[in-house]
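Enquirer: Provided below are the primary sequence and the corresponding predicted coordinates.
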Amino acid sequence: MISLSSRRRFPASRCKVAALVAIGAAVVASGCGGKITVTKTDTSVRRGAEIFYERCSGCHSISAANAYGSKPAGQLEPGERTNGPDFNVRRVRRDDVLFAIRNGGFSGQIMPANIVVGRDAELVADFLATCSGRRNRSICEAEK
């Protein structure tokens, strides 16, 4: 049996370095599989894509924002309860997006209300109105 006093201890600085390396690896791995392809010249739509990636990509998919939801690509089964609409397929209007953001989706779905607010909500709505349903490929898929 090993006593606590005989265990090798690591200096606090080594533990901090190891933790930072692990966090860095997780951040890099989370971005694997693509990048936001919205043109940088349309700054408001680009910023909306970035916010969508940060706040909405856990449940919703749209390739222009490198967002693939919680359901693996190509899976035919319904998947997770938190799978939101695939905006590569579904076209949406700005007002409908703002309604869903404010009210937590439509018809009592599990989307949290006000996941983004204010100007950020407007930017996400503009992005989806521009890029959902594979619209505006010159803007939304410009950086492939």
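Expert: Perfect, I can see it now.
Enquirer: CA atoms for contacts and neighbours, from now on please.
Expert: Noted.
Enquirer: any idea how far T130 is from the residue lying closest to G104 once chain neighbours are set aside?
Expert: Distances taken as C-alpha to C-alpha, 6 or more residues apart in numbering put A113 closest to G104, at 3.8 Å, once the chain neighbours are dropped. Look at A113 and T130: by C-alpha to C-alpha, to the nearest Å, they are 22 Å apart.
Enquirer: With neighbour numbers in mind, choose between these two.
Expert: Neighbours were counted for A113 and for T130 using other C-alpha atoms under 10 Å; T130 has more, 20 against 14.
Enquirer: Starting from the helix or strand where that one lies, tell me the next helix or strand along the chain.
Expert: Using DSSP states H and E, T130 sits in helix 118-131. Next in sequence after helix 118-131, counting helices and strands by DSSP H and E, comes helix 137-140.
Enquirer: Second structure for comparison follows:
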Amino acid sequence: MFASIASILLVFAAAACGGGKDNSGNNASSGKASASEIFQQNCAACHGKNLEGKNGPNLQKIGSKLTKDQILNQIKNGGGGMPANIISGKDAEAVAEWLANKK
């Protein structure tokens, strides 16, 4: 019973993190948003508006633990409860670079 409830909660948490996409599956940002804005629109529901962590881990100093490429890989492939491709393309690149500078 507990495993079923935990699984359902994980699905809802993962769905909440993906709120920045429009119905076509494309990112809601126009490509002109800053990395911070993209993060706020797509990632803050799980990682906190100040990167403090909520359902997802704290990212305030993630750049001291992971490189840009490692962060980009996590964004693209998900894992550890994070769904894949919450953001993609140039938006994902920008957020990965922005997060890599958080040390």
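Expert: It's in. Everything numeric here is computed off the predicted structure, so don't read it as measured data.
Enquirer: about what we covered before: check which helices and strands the helix holding T130 of the first structure is in contact with.
Expert: helix 43-55, helix 94-103, helix 137-140 (3 or more C-alpha pairs under 8 Å, 6 or more residues apart in numbering; DSSP states H and E).
Enquirer: possible to save these as CSV with distance to D120 of the first structure and mean neighbour count?
Expert: Shown next, in CSV, are those (distance: least, C-alpha to C-alpha, whole Å; neighbours: other C-alpha atoms under 10 Å):
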stretch, distance to D120 of the first structure, mean neighbour count
helix 43-55, 7, 21
helix 94-103, 11, 18
helix 137-140, 18, 18
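Enquirer: Between helix 35-42 and the helix ranked longest in the second structure, find me the angle.
Expert: The residue-count maximum for a helix in the second structure (DSSP state H) belongs to helix 2-17. If you take axes from the mean of the first three to the mean of the last three C-alpha atoms, to 10 degrees, helix 2-17 of the second structure sits at 130 degrees to helix 35-42.
Enquirer: Counting neighbours, which bits of stretch 45-58 of the second structure end up buried?
Expert: A45, C46, H47, G48, L51, G53, N55, G56 (16 or more other C-alpha atoms under 10 Å).
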